[in-house]
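K.L.:
Pasting the sequence and the predicted coordinates here, then a few questions.
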Amino acid sequence: MAFDDAYGALTDHADDARWAYGTGFTDPLAGVPADLPDGVDRADLAAYCLMLGDDALIMSHRLQQWVTRAPELEDELAIANIGLDLLGQARLLLTRAGTAEGAGRDEDDLAYRREAHEFRNVRLAERDDADFAQLMARLLVFTTWRLALFDRLSGSRDPMLAAIAAKGVKELTYHRDYAAQWVVRIGDGTPLSHARMAAAISGVLPLAGELFQAHEVELRLAGVAVDPAVIRGEFDAVLAEVLTAATLEPAELPEVPATGRDGEHTAALTEILAEMQELARAVPGGAW
């Protein structure tokens, strides 16, 4: 189905009960082979897609909570669009996870019908932010890491993961630049804003070490997944450049063991899921 404009795609929803997501748009994965690469374990590929999909899903939800709270209307739109981009990534990755798993679960099952201990997102994605400086600091760390990861993942042996990553690189480039501009603007601003951003960076770094701890699933999927340790140098270089421009001190990331990847989360994730899954659990099998 083709439309001349996005409005037409949104309003003609006869082919999809979940019309609010939009229908009629070109499938970004059309023509991409869906078969699993030779020698790849189904469970491992499903677990890896869940990791990346859950990161995007939970971070997207946190960003949506900032709509109406941003300092300017333009920033509310920017944050909403970043959240929608991540939601789109989550949908593709959770769909791929369900296909790889082969148990009949789709993106809705994986998003709305799992408990907190079944989620595999990093803890960085689930943290709440007390102010805009904290949000931008966390977004900078998250997008700098994810962009470097997706850039390498675009060469994955799994054509589906490679296509999802290639699409995501374009989106994440904007996400990272947006966050970086705000970190510089706040850091290199007034004494008060500088102090706020310095505190925000210090507060988010303890959660960043987990991003580079390779999980056993990632190591078993050599050639399909990306060992996060290999992107640490790029991450450090970008973060240092942004912090220098923001007149902030260079930061050291503490080494911490992976936790979220193994289903160990903070109470914040339980609160997020209670809100996000409320309707789906109240109306099992419902479509909207």
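P.N.:
Thanks, I have it. Numbering: from 1, shown residues only.
K.L.:
When you work out contacts or count neighbours from here on, use the C-alpha atoms and nothing else.
P.N.:
Will do.
K.L.:
Show me the helices in this protein, by range?
P.N.:
In the chain, the helices defined using DSSP state H lie at 6-11, 42-64, 73-101, 107-112, 123-126, 132-153, 159-187, 191-208, 216-220, 232-245, 267-276, 278-282.
K.L.:
Using JSON lines, please lay out these together with distance to residue 258.
P.N.:
Below are the helices of the chain laid out as JSON lines (distance: least, C-alpha to C-alpha, whole Å):
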{"stretch": "helix 6-11", "distance to residue 258": "40"}
{"stretch": "helix 42-64", "distance to residue 258": "12"}
{"stretch": "helix 73-101", "distance to residue 258": "21"}
{"stretch": "helix 107-112", "distance to residue 258": "22"}
{"stretch": "helix 123-126", "distance to residue 258": "9"}
{"stretch": "helix 132-153", "distance to residue 258": "15"}
{"stretch": "helix 159-187", "distance to residue 258": "22"}
{"stretch": "helix 191-208", "distance to residue 258": "10"}
{"stretch": "helix 216-220", "distance to residue 258": "10"}
{"stretch": "helix 232-245", "distance to residue 258": "15"}
{"stretch": "helix 267-276", "distance to residue 258": "16"}
{"stretch": "helix 278-282", "distance to residue 258": "29"}
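K.L.:
Comparison target, given below:
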Amino acid sequence: MSFDNAFDALTQDDGDTRWAFGTGFDDPLAGIDPAVPEGLDRAALAAYCLMLGDDALVMSHRLQEWCTHAPELEEEVALANIALDLLGQARLLLARAGVAEDKGRGEDDLAYFRDASDFRNVGLAEADNGDFAYSTVRLLLFATWRLALLDRLTASGDPVLAAIAAKSVKEVAYHRDHAAMWTIRLGDGTGLSHDRAQTALDDLWPLTGELFATHEVERRLADAGAGVDPADAREECDAVIDEVLARATLRRPAPVPPHLAGRDGAHSAALACLLAEMQGLAREHPGATW
């Protein structure tokens, strides 16, 4: 099929959701009333969108750090595109948080002018990249969990959150499958790649307990029919991870009990370093546009 220009080729809907721009440039919120539904707790909705948006924003930045460092060019492009997907999700979710809290803050204010203690992302997203096996296993754990949440959020009582989730499910399904492919390739590859993948899994596993701990905000939104209790997604996530690990010949670590940390603003030093890099330009030139 021929196109008059490259932009037409990118925006043409060919049904291939695996291409980073294949989900199109259409506004996922077009035609949806942005007003917070009657009876829904605005503060809780804002806090919930911050949690999901911060997860995506921080994870996106970690993946962007692989640019010029990935083991092969094709993988560098793939990781950059996954990072762009997550950045797009973060923008929508932070914008929704700003509307819900109604304090005059937009997506840029929330991304660039909050300190680490104000971020609500899970610790898994902020951990340093480590080697390629570490980042691959981290992406598998993160995407498997996020996909389970987003799939349930497509039925959210908040139409905006439901629309964001519907768009994001297509993207994160690819993220999970891509990470699974690489985890199997590394785990069932050479002795060195297997050992590195197993070490990454062992190191990251303690952070997974936080993924399934239910914060009061999550419980409140779930009870209102607008959010998801992450504990309800654990069985589904376990089944997916177990299948991937079996094919990758990797040993699953011992179970980790649920615990809260990042959702309450408790973070590692790694997040402060990440934010210093990500927010530096905006804070040096507040209000600037380019």
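P.N.:
Thanks, I have it. These figures come from a predicted structure and were not determined experimentally.
K.L.:
picking that back up, would you turn the helices of the first structure into JSON lines with distance to residue 261 of the first structure and mean neighbour count?
P.N.:
JSON lines is the format used below for these (distance: least, C-alpha to C-alpha, whole Å; neighbours: other C-alpha atoms under 10 Å):
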{"stretch": "helix 6-11", "distance to residue 261 of the first structure": "35", "mean neighbour count": "14"}
{"stretch": "helix 42-64", "distance to residue 261 of the first structure": "7", "mean neighbour count": "23"}
{"stretch": "helix 73-101", "distance to residue 261 of the first structure": "15", "mean neighbour count": "21"}
{"stretch": "helix 107-112", "distance to residue 261 of the first structure": "15", "mean neighbour count": "18"}
{"stretch": "helix 123-126", "distance to residue 261 of the first structure": "9", "mean neighbour count": "24"}
{"stretch": "helix 132-153", "distance to residue 261 of the first structure": "15", "mean neighbour count": "23"}
{"stretch": "helix 159-187", "distance to residue 261 of the first structure": "19", "mean neighbour count": "21"}
{"stretch": "helix 191-208", "distance to residue 261 of the first structure": "13", "mean neighbour count": "18"}
{"stretch": "helix 216-220", "distance to residue 261 of the first structure": "10", "mean neighbour count": "16"}
{"stretch": "helix 232-245", "distance to residue 261 of the first structure": "18", "mean neighbour count": "16"}
{"stretch": "helix 267-276", "distance to residue 261 of the first structure": "13", "mean neighbour count": "15"}
{"stretch": "helix 278-282", "distance to residue 261 of the first structure": "24", "mean neighbour count": "13"}
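K.L.:
in the first structure, which residue is closest to the centre?
P.N.:
Central residue check for the first structure by C-alpha atoms, centre = their mean: the C-alpha nearest the mean position is that of residue 56, 2.3 Å away.
K.L.:
gap between that one and residue 77 of the first structure?
P.N.:
18 Å (C-alpha to C-alpha, to the nearest Å).
K.L.:
Run a quick neighbour tally on whichever residue in the first structure pairs up with residue 33 of the second structure.
P.N.:
Here residue 33 of the second structure is matched to residue 33 in the first structure, going by TM-score structural alignment. By the criterion of other C-alpha atoms under 10 Å, residue 33 of the first structure has 12 neighbours.
K.L.:
likewise the one 4 residues further on?
P.N.:
Neighbour count of residue 37 of the first structure, defined by other C-alpha under 10 Å: 15.
K.L.:
List the contacts of the residue lying closest to it once chain neighbours are set aside.
P.N.:
Nearest non-adjacent residue to residue 37 of the first structure, counting by C-alpha to C-alpha, 6 or more residues apart in numbering: residue 158, 5.8 Å away. Residue 158 of the first structure makes contacts with 36-37, 224, as judged by C-alpha atoms under 8 Å, 6 or more residues apart in numbering.
K.L.:
can you tell me which residue in the first structure aligns to residue 143 of the second structure?
P.N.:
Checking TM-score structural alignment: residue 143 of the second structure goes with residue 143.
K.L.:
which ones are touching its match?
P.N.:
For residue 143 of the first structure, the contact set (C-alpha under 8 Å, 6+ apart) comprises 172, 175-176.
K.L.:
swap in residue 224 of the first structure?
P.N.:
153, 156-158.
K.L.:
From residue 282 of the second structure, how far off is the aligned partner of it in the second structure?
P.N.:
Matched by TM-score structural alignment, residue 224 of the first structure corresponds to residue 226 in the second structure. Note on residue 226 of the second structure: its distance to residue 282 of the second structure, by C-alpha to C-alpha, is 33 Å.
K.L.:
do the same with residue 36 of the second structure
P.N.:
29 Å.
K.L.:
Could you check how many residues crowd around the residue nearest to residue 122 of the second structure when sequence neighbours are not counted?
P.N.:
The shortest distance from residue 122 of the second structure to any non-neighbouring residue, by C-alpha to C-alpha, 6+ apart, is to residue 262 (4.7 Å). Using other C-alpha under 10 Å, residue 262 of the second structure has 24 other residues around it.
K.L.:
ok, now which ones touch whichever residue in the first structure pairs up with residue 262 of the second structure?
P.N.:
Residue pairing (TM-score structural alignment): residue 262 of the second structure is matched to residue 260 of the first structure. Residues near residue 260 of the first structure by C-alpha under 8 Å, 6+ apart: 119-123.
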